[in-house]
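Chemist: heads up, no residue letters with this:
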């Protein structure tokens, strides 16, 4: 027969309440007593009944996390940072990928509500889902990377405009005047704000904005490939391209590799988000680097604080990206 919490308490010589405090990481238990309880749990092979606890308390130690693409290294890094904090507080992370579709996102939100998630970390799909409004007043939500207007919740975002502005400015300082951008959907926070940063910089430096140089992708590798090919086949192609995310940069690099253009010789490139291959290329890839792990850590901390203190003022944290200059932005004019 499986051991119970009462068996653990009896073997450790403490109350059931003290055992419960140790299991739920509530603190207030002397270290020697905590060790005695942990030894008793190990000896009895006691496994806490999470389902029973959640039914009784109507609370779980579950944090839901929804991202657009679980295979994207950026979101994998954000998840890693968030999960580290979640585990430190004794919670478990349930991760789901929406594939940037409203139907999939709604299904994941519904599943997390059915599992009585204590809070949700959300990087929303491009269109707003009614489920966000439905659960917003019932379960704490922290938005990560993408903003949604009209939602009262905590947020951890990035200064996309500054990142794109600084990258475009670097191109200009290197002598470029024909600067293109492959951005994401303009209905998404990153797509819109990165385009705005690019456009604002060109305007500030009096450089003509050429419509053919503005290409709107979907943050997927194939769109980087297809839109990059379109740019390189223009009668007057750009001398520099700003790629608005890591996967589109990979697609763009593929088409550059198969074209007559030589990176760092007759075409400059800067990508949003660092890549493992960035320093394996020649020239090394210049990138706008975001603090990916830190974004996840910050969002998880804010969400758990919200769970414990529901009435505290909502917070918005905007993190700063920074340029890592490696040489791919320059060409021989």
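Modeler: Arrived safely. Please read all numbers here as calculations on a predicted model, not as lab measurements.

Chemist: CA atoms for contacts and neighbours, from now on please.
Modeler: Noted.

Chemist: Name the SS class of the closest residue to residue 106 other than its chain neighbours, please.
Modeler: Distances taken as C-alpha to C-alpha, 6 or more residues apart in numbering place residue 131 nearest to residue 106, at 6.0 Å, with adjacent residues excluded. Three-state assignment for residue 131 (DSSP: H, G, I helix; E, B strand; the rest coil): helix.

Chemist: Residue 182 contacts residue 219, correct?
Modeler: No - the pair residue 182 / residue 219 is not scored as a contact, 9.2 Å apart, by C-alpha atoms under 8 Å.

Chemist: Flag every buried residue along the strand or helix carrying residue 11.
Modeler: Using DSSP states H and E, residue 11 sits in helix 5-12. Residues 5, 7, 8, 9, 12 are the ones in helix 5-12 that count as buried (16 or more other C-alpha atoms under 10 Å).

Chemist: second one coming, line it up with the first:
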């Protein structure tokens, strides 16, 4: 594919190369009319600034982007470590960007595919629509890791988050807990981050004829500090509103919740059972070891890396789905 040059942009825009150069260097003395012509020409030609284009033409650019919501989350740290071991062995490097669940920050990274600044992109968190992601696939391969978008065109490495959440809530009911609180990484809406887990929770509640009480739903929950905050909220509840158990959605939140509740003099699980998610290494080291869901983090990272490398090299790759199973790990917090 021929890469557009500044001369091509100038020709299409009907302007001089020097005018386009001044535009690219943010020169203030360019009319709005000329700016608009240059922008339209660049979009039509998929023009890439020369420094990046030169790297691409020389075939030295071997960069794969990775999007995560927060690198401080141990889940993402271990995930990226597994990816890098595979990708580095093939001569590629990773460019890691944290989005903090910000749609605009994510979009800027996706745009880097179009600008040829990265060869491919692995998305470990997703905020933009499937239509946008599909559109940008023409600029380079995109792999969705452990998230799900409504598209048959986008390559996805997934685990069954809905099923395991359903099984986790059913597990809590089987242990005799009747009033279950729930944490989600997004909102509790139909199109939110965490939708699949939300669906699993709702299904289990419905099957057990339980009404979902909004006071027992905690939204946009991610960190140890969030766990502290939930404990502060719960401790103000009257006995009749006190939940028997809480599904926290992550071991970070679970550990923060346990630490704070113990400070308040509550007993785990006698006063309230706490269930995490991810099976992080520290989850068995807190004061009350956390009952959690084990995710195949290494397999997720490895399979995502192998898939995107195969797409970059036009090779077939069959995902090892048998390695992407989830299971409940029973410990003392339930």
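Modeler: Looks like it came in fine. What you see is a predicted model; the values in this text were computed from it and never measured.

Chemist: ok so, going back, tell me, the helix holding residue 11 of structure 1 lands on which residues of structure 2?
Modeler: Using TM-score structural alignment, helix 5-12 of structure 1 corresponds to no residues of structure 2.

Chemist: on contacts alone, who are the packing partners of that helix?
Modeler: Secondary-structure packing of helix 5-12 of structure 1 (3 or more C-alpha pairs under 8 Å, 6 or more residues apart in numbering; DSSP states H and E): helix 16-23, helix 31-44.

Chemist: would you turn those into TSV with mean neighbour count and distance to residue 79 of structure 1?
Modeler: As requested, the helices and strands packed on helix 5-12 of structure 1 are exported to TSV (neighbours: other C-alpha atoms under 10 Å; distance: least, C-alpha to C-alpha, whole Å):
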stretch	mean neighbour count	distance to residue 79 of structure 1
helix 16-23	17	25
helix 31-44	16	29
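
Chemist: hmm, back to that, quick one, which of residue 182 and residue 219 of structure 1 is more surrounded?
Modeler: Per other C-alpha atoms under 10 Å, whichever of residue 182 of structure 1 and residue 219 has more neighbours is residue 182, with 29 against 24.

Chemist: In terms of helices and strands, where is that one?
Modeler: strand 179-183.

Chemist: After that strand, which helix or strand is next?
Modeler: Counting by DSSP H and E, the next helix or strand C-terminal to strand 179-183 of structure 1 is helix 189-204.

Chemist: The first helix or strand past that following helix going along the chain maps to which residues in structure 2?
Modeler: Scanning forward in sequence from helix 189-204 of structure 1 by DSSP H and E, the next helix or strand is strand 214-216. With TM-score structural alignment applied, strand 214-216 of structure 1 matches the range 217-219 in structure 2.

Chemist: Could you list the residues in contact with the matching stretch?
Modeler: 181, 182, 183, 184, 185, 186, 187, 188, 230 (C-alpha atoms under 8 Å, 6 or more residues apart in numbering).

Chemist: now do 7 Å
Modeler: Here stretch 217-219 of structure 2 makes contact (C-alpha atoms under 7 Å, 6 or more residues apart in numbering) with 181, 182, 183, 184, 185, 186, 187, 188.

Chemist: from memory the second one sits against residue 250, does it?
Modeler: No - counting by C-alpha atoms under 7 Å, residue 182 of structure 2 does not reach residue 250; the two are 11.1 Å apart.

Chemist: So those two - more neighbours on which side?
Modeler: Counted by other C-alpha under 10 Å, residue 182 of structure 2 and residue 250 do not tie: residue 250 has more neighbours, with 27 against 23.
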